[in-house]
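>>> sharing a model prediction with you, sequence too.
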Amino acid sequence: MTKEEYKKKFDEDDAVGWLSMDEVTERLYPGQEPRNYGPNVRYILGGEDPLDGVSIFDSKKQQKHYHIVSYGMSNLYYDPESANSEFSGWGFEFTFRLAPFDGDKGDPLWVAALMQNLAKYVFDSKNWFEEYHFIPANGPIRLDTNTDITALAFIEDPEMGSIDTPNGKLQFLQMVGLTTKEYDLLAKNPKTTEAKKLLDKLKKGNPLLITDLTRKSS
């Protein structure tokens, strides 16, 4: 799409990238209204949180779980200059699948905070995440929680995949909880092939790679 075609198709009020993401979530969750959480002040207006929103969907696929999607790592809004861009913003949005946890009273808002912290890291360091990257959380991924899940790996969301938007390509990058033992094994041999091997192993009993805070090492 050329810049001129972009201007003809959209206007300044169109959240072009956001609408492209909504097409994916509406296909997966027809008729479901997600619960949306966002900062009081948008990042572009001086707010501290880079993500303009985090949406929580209820999924019953494989097992009952929360499917959480970030909005803000990609280019969400009207931007004719991005018409020929290869990637939309950083080229990805975070997703996360979480089994219900007794310690949460209502929606797991700690996941939104975790996503915001990861977004801040990317915006500040200019280092982005890709499939099969992995990082320690420097403690439980849910603070003050007795859980073995203390690290994250990244993989393309098995249902959302990647899409081409008018603002460039966008990959839905799912965060997957790892135990301390699993992270230590990867840290000793930090190759993409090893991360893929571990995630493929986890997929055998958990195809959607739903994070369960009560899980022990595989």
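Sure thing, it's come through. Numbering: from 1, shown residues only.
>>> alpha carbons only for contacts and neighbour counts from here, please
Noted.
>>> what helix or strand does residue 116 sit in?
Taking DSSP states H and E as the definition, one finds residue 116 inside helix 109-125.
>>> for that helix, buried residues please.
Within helix 109-125, the residues that count as buried by 16 or more other CA atoms under 10 Å are 111, 112, 115, 116, 118, 119, 120, 122.
>>> check contacts around the third one.
This points to residue 115. 70, 94 (CA atoms under 8 Å, 6 or more residues apart in numbering).
>>> how far away is it from residue 207?
Using CA to CA, to the nearest Å, residue 115 is found at 22 Å from residue 207.
>>> again with residue 30
From residue 30 to residue 207 the distance is 22 Å (CA to CA).
>>> OK, contacts around the residue positioned nearest the centre of the chain?
For the chain, the residue nearest the mean C-alpha position is residue 94 (1.2 Å; CA atoms, centre = their mean). Residue 94 sits next to 69, 70, 73, 115, 172, 173, 174, 175 when contact means CA under 8 Å, 6+ apart.
>>> just confirm residue 75 contacts residue 169, I think it does.
No - with contact defined as CA atoms under 8 Å, residue 75 does not reach residue 169; the gap is 10.0 Å.
>>> comparison target below:
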Amino acid sequence: MGFFRRKRQQPPTPPAAPDPAAAGPADLDDLDERGWDAVTQAVSQHHPGAREFHVAYSPGLHFGSALQGCSALPGPDHWFYVTYGLTELWGKDSDDPTTSGFGYELTMRVRRSPTEETPPEWPYRALVVLAQYVRSGPQELWLGDRIRLANGVTDDPDGALTTLAVRLDPVVEPIETPNGRVAFWQAVALTDTDVEEAKRSTTDEVLERLATDNALLITDPERR
């Protein structure tokens, strides 16, 4: 998994189809990226002019990956991550005209220092793990759910963040696309202490408490 600037992303090709890597420029121009472009437009308007960092998940959606890719956009004090692949990125595949794929893409906000020029990679891993749960978990993912990650949220083996909670993104509003409605669900990292508190009350109450001093619920990997 490595960084690259996305110029024009082509969909993965099923084995029976021609290899898109062999397509000429005119063929690539014909690719239908309406779902992908709608997601990009929805998030980029909140980060005008920001450089987009993108990773692709191999081997791609059609070959078993939970996501096609994930982008990170820099803000003054945080990185904004958004997934691509839980909704229908290209043509309409499902029979439900009102909803695109699962109906949402995942977002995450991660603390950024003013001198940090490259986004950390661990959020890409955390988000694809959450996407794997969406696709193969024992039950559907809902707003307010908490999913514990086996190896923790960050790449720090001593880190205190163990669990991702899900809420509706407070900034990026749901959109209507040619493939159906797409919402944006924010993943917020919690400690075991937060989780115990949520068990005594609710996830929403814990997130409301955390938002008192951190309205966007930016994940700080150093939080204990």
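Nice, I can see it. On a predicted model such as this, the values are computed, not experimentally measured, just so you know.
>>> what's the most distant pair in the contacts of residue 94 of the first structure?
Farthest pair in the contacts of residue 94 of the first structure (CA to CA) is 73 and 175. Separation: 14.0 Å.
>>> so for those two, which residue has more residues nearby?
More crowded of residue 73 of the first structure and residue 175, by other CA atoms under 10 Å: residue 175, with 27 against 23.
>>> what range in the second structure does the helix or strand encompassing the more buried one sit on?
Per DSSP H and E: residue 175 of the first structure is located in strand 168-179. With TM-score structural alignment applied, strand 168-179 of the first structure matches the range 180-191 in the second structure.
>>> residue in the second structure paired with the residue nearest to the centre of the first structure?
In the second structure, residue 94 of the first structure lands on residue 106 (TM-score structural alignment).
>>> for its match, which non-adjacent residue is spatially closest?
Of all residues not flanking residue 106 of the second structure in the chain, residue 185 sits nearest, at 4.9 Å (CA to CA, 6 or more residues apart in numbering).
>>> and that neighbour, what does it touch?
Listed by CA under 8 Å, 6+ apart, the contact set of residue 185 of the second structure reads 104, 105, 106, 107, 143, 166, 167, 168, 169.
>>> that one and residue 122 of the second structure, how far apart?
From residue 185 of the second structure across to residue 122 of the second structure, the span is 18 Å (CA to CA).
>>> now do residue 35 of the second structure
Distance of residue 35 of the second structure to residue 122 of the second structure, given as CA to CA: 26 Å.
>>> likewise residue 71 of the second structure?
Computed with CA to CA, the distance linking residue 71 of the second structure and residue 122 of the second structure is 13 Å.
>>> isn't there a helix covering residue 210 of the second structure?
Yes - counting by DSSP: H, G, I helix; E, B strand; the rest coil, residue 210 of the second structure falls inside a helix.
>>> what helix or strand is the residue nearest to the centre of the first structure located in?
With secondary structure defined by DSSP H and E, residue 94 of the first structure is part of strand 87-98.
>>> distance from the helix holding residue 116 of the first structure to the second structure after superposition?
Mean deviation of helix 109-125 of the first structure relative to the second structure after superposition (mean CA distance after the TM-score superposition for the first structure): 1.7 Å.
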